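[1] Pasting the sequence and the predicted coordinates here, then a few questions.
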Amino acid sequence: MSTKRNLHDGWTLSGGREGQIEVDGLPAAVPGSVHTDLLAAGLITDPYVDQAETETAWIGRTDWTYRLAFEAGAEPFDGSDLVFDGLDTAARISLNGACLGETANMHRRYRFDVHDLIREGRNELEVHFTAPYTYAQAQRDRLGDLPNAYPEPGNFIRKAACNFGWDWGPNLAGAGLWRSVRLERWNIARIDAVVPRVTVEDGRGIVDLEVRLHKAVATDVELVCALAGTERSVRVTAGEDRAQVRLELDDPQLWWPIGHGDQPLYGLAVALLAHGQELDSWTKRIGFRTVELDTEPDGEGRPYTLKINGKPVWVKGVNWIPDEALFSRIDAPRLHRRLAQAVDANVNYVRVWGGGIYESEDFYDRCDELGLLVGQDFLFACAAYPEEEPFWSEVAAEARDNLERLTPHPSLVTWTGNNENIWGWHDWDWRDGFSDRTWGSGYYYDLLPKLVETVDGTRPYWPGSPYSGERDLHPNDPAHASMHIWDVWNDLDYTHYRDQRPRFVAEFGYQAPPTWATVRRMVTDEPLEAESPNMLWHQKAMDGQAKLQRGLEAHLPPVRDFDDWLYFTQVNQARALRLGIEYFRSLQPHCMGAIMWQLNDCWPVTSWAAVDGEERKKPLWYALKDVFADRLVTFQPDDEGKGEGVKLVAVNDSDEPWNDVVGFWKCSAEGRILGRALLKLEIGARDSATVELQEGSVPTGGEFLITGTESFPRATWFSKEDKDMDWAKAHWTAEARPVDGGVAVTVTAETVLRDLCLFPDRLDPDAAVDRALVTLIPGEQATFTVTSEALAADPAKWEALCAKPVLRAVND
């Protein structure tokens, strides 16, 4: 029988730097990191506040040593292994003074045979980390520099690229035992790996299992494989260490993405036996489904259409970065909260971006349960990567390890070779001066596709994001497969999303600062201003403030104070993504997906996220919930934006026909109704319809269109920008009343109220609200439900819920 014992308690940390901090025997948390240990001891200030990040830069340039003394019993075992699920990154591991080995990859698991070294009683384990900067710079000096989007050596070490800072993240490169450590002891044999390849053929569920064993004794053993009440036993003879086993299930219930069906999961178990006794076991849940990626050229280029169980899925996606800059603090409850926020925003797809990490089992398990599709990048981002040793072997081992680990998960549907590296090779002047050097293409076009096919074989692989399907095509051609749209944020107004006719948009986004409570957590500036020093420090994007200002000047009234700036930039972010996604959805089936950048943040920062680093929803999140709804109505310019007319596009992303009547009004800037129209919709399942509006229905000179309060999100169309509209100053009446767990605020419009939002976190940092970005015409009402026990218990604050700066409209 095997035993598996976590070695998480009793570690100490030693190391440091003269003139900074030096420790010897400091209590250390495992899983954890040097940063979290020093922070817990009060030796460094919170790197998320003000510019304290800079005060910790020395940590990643310093060696550190973790030590643990643990007891081992006298029980007889045939094998003993030390297993590390995550070593960050360049480490030398020793047990009882003997070196077990050296590692240089945070993205893979390591196992060391310690049977001849472990002793009864006290054992001493040491993990010495070389500073990541020391290791990476030495490799760079040895091989020669390669282009990187950031002036850091992160492409010369197999460590999360964003550890070295990004345009939304801090530089907190450090070291640590960031995932579990355990001692595994066993007799006769153990299970080394189980790789289930799950498919559906002719209505039958098929699981082809590859089981690898590690034997200490040359003897026959038995594998018992169980699925859905059926078992199959296989004998593995003394001279063998692996077996291939096929399990079949008649007419299994299919696993579907959310919005397309249910997510049935089946328990799969493998037991290893000898002489009638169980030696080891392995269990996972699997789901039966097929995955295809249709990229066959058509008359308009090359599509990028994801099909699950043969059915095309319109991808309503979000990009995902590590949910904490200090990765060991990402636990299952935090992941569950974030993924629930994705589902609540009508998201059906999460792209795990290539500059971060391969996520934990908790992440993929929860996506399996929720029906969230996952696209996983291999971990290369925005840089040229060397293919020379030791990197080629490290990448091969890392890819194989994670392919095997993640194969059981039905939510994982695609593998992608890299983020923007092929694009970088084409457009970012990478080829100058090193045309004969390796840069990563061998990984993307050779190593990784072969490993995906041989290790997995059930999921499609795509060389890069973006990538157009052929090496001689520009990788970001909108007519061919996946593309990224970043010229809008960097150079253009967000209305220019309509300039393209993409087949699939894998990245696009627009910035805004985080919520008020998060701003107050991240900066202590007084007075608080958009350009105050610490606000600027928490803006990592190049010229980010200027780009935000450009957007404000194009659309919104002049900013009077910080409250205006915060609210207006958040509104602009939400409008930008709503406009883009509505347009992309209006193009279906020509365009079959949009993955916005980005769902989450890893710390408090001005960024492209919909949910900020303190887990609070920005107005953008509410816009996503509307624009990713199954049934959507949107006004779009006719003739692809080249004419003066307007069309209405209705999109039905459900399995039921949509037979309905859409009513809309043409209104004056004062909110007076100038005309009404009714349109009958008869739209099939997963289809759309377009109606050209009659000339008299098209607004001009400050008029606008607005749909009624239907069962789908309200659509609007304005003939002028808010800064040019002759809005009446916003007036409303508001009433607050207690409800279970919070307060309901009902607002009655006396004028047009444009993008009305309520920000209860200004009164209670833990408060949340159920809606935002509500546009009303005179006489209409909207109720905002605030979840907050503190506010429910404090009626003195209810008046503040009904007035600025908590309750805001663009024209207030």
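    Done, it's in. Residues are numbered from 1 along each chain as shown.
[2] Could you use CA atoms for every contact and neighbour count after this?
    OK.
[3] which residues in the stretch 451-600 of the chain form strands?
    Secondary structure of the stretch 451-600 of the chain (DSSP state E, counting those that start in this stretch): strands located at 461-462, 482-485, 504-508, 593-596.
[4] Looking at these, spot the one closest to Asp491.
    strand 482-485 (11.0 Å; CA to CA).
[5] helices and strands around that closest one, which ones?
    strand 504-508 (3 or more CA pairs under 8 Å, 6 or more residues apart in numbering; DSSP states H and E).
[6] Make sure Ala69 is actually in contact with Asn123.
    Yes. Between Ala69 and Asn123 there is a contact under CA atoms under 8 Å: 5.5 Å.
[7] what's the residue closest to the geometric middle of the protein?
    Trp320 (1.1 Å; CA atoms, centre = their mean).
[8] Can you tell me how far the residue lying closest to that residue once chain neighbours are set aside is from Pro322?
    Distances taken as CA to CA, 6 or more residues apart in numbering place Val352 nearest to Trp320, at 5.0 Å, with adjacent residues excluded. Val352 sits 9 Å away from Pro322, going by CA to CA, to the nearest Å.
[9] One more: Glu53?
    Distance from Glu53 to Pro322, counting by CA to CA: 18 Å.
[10] Likewise for Val207?
    For Val207, the distance to Pro322 - CA to CA - is 31 Å.
[11] same thing with Thr65?
    For Thr65 relative to Pro322 (CA to CA), the value is 25 Å.
[12] Kindly report the same for Leu412.
    17 Å.
[13] show me the contacts for Thr748.
    Trp732, Thr733, Ala734, Pro778, Gly779, Glu780, Gln781, Ala782 (CA atoms under 8 Å, 6 or more residues apart in numbering).
[14] Which residue comes closest to it once chain neighbours are left out?
    Per CA to CA, 6+ apart, closest to Thr748 is Gln781, 4.4 Å.
[15] That neighbour contacts Thr746, correct?
    Yes. With contact defined as CA under 8 Å, Gln781 reaches Thr746; the gap is 6.8 Å.
[16] let's bring in a second one:
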Amino acid sequence: MAIRSAVGPDWRLSLTSPAPEAPVALHSLDIPATVPGCVHTDLLAAGLLDDPYVGLGEQAQHWIGHSVWTWTTTFDLPPVAEPPGGLPAGGVRRELLFHGLDTVAEIRVNGQVVGSTANMHRTYAFDVTGLVRERDNELSVRFDTVYSYTDARIAGTGDMLRTYDEPFNLIRKMACNFGWDWGPTVVTAGIWKPVELLSWTGARVESVLPRIEVARVGQDGPATVTADVTVRRAPGSTGAPLSLSATVAGAAATVTVPAGATAASVTVDVPDARLWWPAGHGEQPLYDLRVELTAAGGADGGPAAADSWQRRVGFRTTELHTVPDQAGTPFELLVNGVHVQVRGVNWIPDDCFVAGLGRAEYAAALDHAVEADVNLVRVWAGGIYEKDEFYDLCDERGLLVWQDFLFACATYSEEEPLRGEVLAEARDNVTRLAPHPSLVLWNGNNENIWAHRDWGWQERLDPDRPWGLGYYTELLPAVVAELDPTRPYWAGSPYSGSPDLHPNDPQHGPSHIWDVWNEKDWTAYAAYRPRFVAEFGFQGPACWPTVRRAINDGPPVPFGPVADAHQKAERGTEKMARGVLPHFPDRRTDDPDTEMADWIYLAQLNQARGVKFGIDHMRAQWPRCSGTVVWQLNDCWPVTSWSAVDGDGHRKLLWYALRAAYRPRHTALSQAAGRRVLATLVNNGAGPWREPVSVQVHSVRGELLVDTPCTVDLLPGSALHLPVDLPPDAGHRTRAHVVTVRGADAVLARTLTAEDVDADLPAAGFTVSVLPRPEGGGVLVHVMAHTLLRDLVLQADRLDDDAEVDDQMITLLPGEDHVFAVRTSARADDPRWRHPLTVRCVNDIVKG
């Protein structure tokens, strides 16, 4: 019998060895602690730390990562029944199971050292059988500073190259904890996942690896589930025969585990399995898989339970098609035999203090992805292997998961002790995550192979010293092949599939596009014809409530010490300002409120337009380009970044652009330099798309100049390209026209054929009326256009921090109207609904 009991909850935190910069008043600190948690959140809860997310608070807490901390608690032993008759006696085994320790820890029980750790990303079990007593056992976990550990690694095996000054690549800890170009340096310590006392007799289940096979690819019907089980037997025992059973989807099977054996497999035949599909392609049925280990000798003479394991699984196949073709090397993800057009986002840790993330926090963040028609989330290599709740939610929502192994933007030692930690970490997490049907790809690293080629690393590295490539091409693929053979593995992103090819060649495998943003305007996306894009993006500021909360040195303005502290990208604000100017006039004002409002509107709008332009261009190349993964969905704190949802959970204009660009039935209007306007309609939905459409051209004054009807009849996976006929004088650079693709019931796409600064836009003319929503909980804001209104935006968060608008960036022709549905506590009669900084459009900016 195995019993798992939580340890705690009465934990305390003490400052064992303060850094020189630590406040003197905290040197004798001893406060209540929360587990799971970390030092920062405990100090915040006790009122002893200013919020690192606000103002210059980040700079005042760096001493925390240079200090030594200790968590302590006491625990009692739960009673455990004698082993069943079929198992040998030998006493009760007691093990402490730590699901996550961050990071360099020494564990003591009743004053005796039972183990030490140096890896945030794995589970540790320590046998304490001979050390514990029935009551009042003392447990302490002391965390040394990670810098002492990394200094010792440098002294022992030498330093390694990396993109940031902090030693994130010398220790198996969340890399972005040390700062990134969107994140603060908040070097945490603590027990970030639960602690359990495992009490057992005779034998227990140590691990289960389910392997799922579907008889007919892409069809419901017969399938098998094979559970490969590792059995832990009590030390000093030869063991006895055990019975291993598995049940799933109403089917069951049982095998015998011979005396002394510590591994066995049981296969269950499932006659009527329903397939699990990605969002937009079908449903996501999930089945409970239960594995039980039993022995003879129960109270009624039958079998007695020794231990059990249970997870949800789904039936599906996944393949990665990378066979070279005439155009290069494709990177095509097939689920149940269907080539899925990837509409993805990159995911970073959703908070700097990951211990506090649970199902509710993950659900709120992932729902942003689901509601934007995202179908894949890439868990990026500089963060963590997320908690089980994250993957459970992806299973339920049909979100595909691309999982990076945790190696990012650096070289890594392949010597001990790091190599042993990497191997243990990989085996631990592949085993933990293998049951999830949403997980469809393992990826070896982020940008390391590319960096070795292009970032000057080859010239600076000792040619005889391994730098990490062996992990990506040997160790990690071997672990996946052994433990998770039904799931594909790729060595890195970007990576072209061969050492003979440039790792970031857009014609081969997944590529990253970062010259756009760093060096070029977003219109340069038009020059790319990639096979798959795993990273690209453009920066934009956070939303108004988030900016107002974080920038606390006076009225928020785009530039200044606090604003700069919340912009981590090198010359990031300069690049944003430079990126705005080709498209909008240089808007200056002496009023701080107007200055910040204009900056948020224009910079967010430019970010949204740029990323949508890139997605539209790449989706129009389907199936040659099989997917895009935008950098990035979320933020971990209030910051100016590439995210679609800011650090406080507010949707930036980019989120609305993603939703428009990621519709399964997608219409894009594009005009490469010197070329004809082109309308492209792509059907990546589950069924055919049949609809009458018309392609219209209007002047900026609203006159209809061209109206061309046609019929869309597109099977899933097909595309239609429609050249747009502009009037003869449309070649003049200041002669802008409005191009619209209308469907049967809605505008499918609309664009302007010139930059706003060149378009001779009219002064905005419109009327606004506001009514309570009939169903309650908000208002309806009705805008009637009397002139062309370019990218109309309702900044409802100027009235209510938590206001949420259903749509944004609406371009209206004269005589058209739009109703914004707003979830808000603000009243309909609030006069601020009609304030010029609440209802915005580009016309106002251009006309000054």
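    That came through, no problem. Given the structure is predicted, the values throughout are model-derived calculations rather than measurements.
[17] quick check: stretch 236-245 of structure 1 aligns to which part of structure 2?
    Per the alignment by TM-score structural alignment, stretch 236-245 of structure 1 matches residues 257-266 in structure 2.
[18] Then stretch 597-611 of structure 1?
    Aligning stretch 597-611 of structure 1 against structure 2 (TM-score structural alignment) gives residues 631-645.
[19] Among the contacts of Thr748 of structure 1, which are located in helices?
    Residues of the contacts of Thr748 of structure 1 located in helices (DSSP state H): none.
[20] Which member of those is positioned nearest Leu223 of structure 1?
    Nearest to Leu223 of structure 1 among these, with distances taken as CA to CA, is Ala782, at 62.0 Å.
[21] So what's the residue count around the aligned partner of that closest one in structure 2?
    Using TM-score structural alignment, the equivalent of Ala782 of structure 1 in structure 2 is His818. Each residue near His818 of structure 2 was counted by other CA atoms under 10 Å, and the total is 17.
[22] Identify the residues contacting His818 of structure 2.
    Contacts of His818 of structure 2 (CA under 8 Å, 6+ apart): His782, Val783, Met784, Ile810, Leu812.
[23] The residue opposite Met542 of structure 1 in structure 2 once aligned - nearest residue in space that isn't next to it in sequence?
    Counting by TM-score structural alignment, Met542 of structure 1 lines up with Glu570 in structure 2. Ranked by CA to CA, 6+ apart and with sequence neighbours excluded, the top spatial neighbour of Glu570 of structure 2 is Asp181, at 7.3 Å.
[24] That neighbour matches what in structure 1?
    Aligning on TM-score structural alignment places Asp181 of structure 2 opposite Asp167 in structure 1.
[25] which position in structure 1 aligns with Ala803 of structure 2?
    In structure 1, Ala803 of structure 2 lines up with Ala767, judged by TM-score structural alignment.
[26] Apologies, that question was intended for Gln326 of structure 2.
    So Gln326 of structure 2 corresponds to Gly299, using TM-score structural alignment.
[27] State the distance from that match to Ala689 of structure 1.
    21 Å.
[28] Matching Lys647 of structure 1 against structure 2, which residue comes up?
    For Lys647 of structure 1, the aligned position in structure 2 is Leu678, judged by TM-score structural alignment.
[29] can you pull the contacts of its match?
    Leu678 of structure 2 touches Leu669, Ser670, Gln671, His721, Leu722, Pro723, Val724, counting by CA under 8 Å, 6+ apart.
[30] Next: Glu421 of structure 2.
    Glu421 of structure 2 neighbours (CA under 8 Å, 6+ apart): Ala118, Asn119, Arg172.
[31] At which residues are the helices of the stretch 551-700 of structure 2 located?
    561-565, 572-580, 592-619, 653-661 (DSSP state H, counting those that start in this stretch).
[32] how about the longest one: buried residues?
    When you say that, I think you mean helix 592-619 of structure 2. 595-619 (16 or more other CA atoms under 10 Å).
[33] returning to that earlier point: quick one: closest of the strands of the stretch 451-600 of structure 1 to Gly371 of structure 1.
    Using CA to CA, the nearest of the strands of the stretch 451-600 of structure 1 to Gly371 of structure 1 is strand 593-596, at 16.5 Å.
[34] Now that closest one on structure 2. Mean distance?
    Its aligned residues in structure 2 lie a mean 0.2 Å from strand 593-596 of structure 1 after superposition (mean CA distance after the TM-score superposition for structure 1).
[35] contacting residues around that strand?
    The contact list for strand 593-596 of structure 1, computed with CA under 8 Å, 6+ apart, reads 305, 314-319, 349-351, 503-509, 577, 581, 584-585.
[36] and it, how far out from the chain's middle?
    12 Å (CA atoms, centre = their mean, to the nearest Å).
[37] Any idea how many residues pack against the aligned residue in structure 1 for Leu77 of structure 2?
    Aligned counterpart of Leu77 of structure 2 in structure 1: Ala72 (TM-score structural alignment). Neighbourhood size, Ala72 of structure 1 [other CA under 10 Å]: 12.
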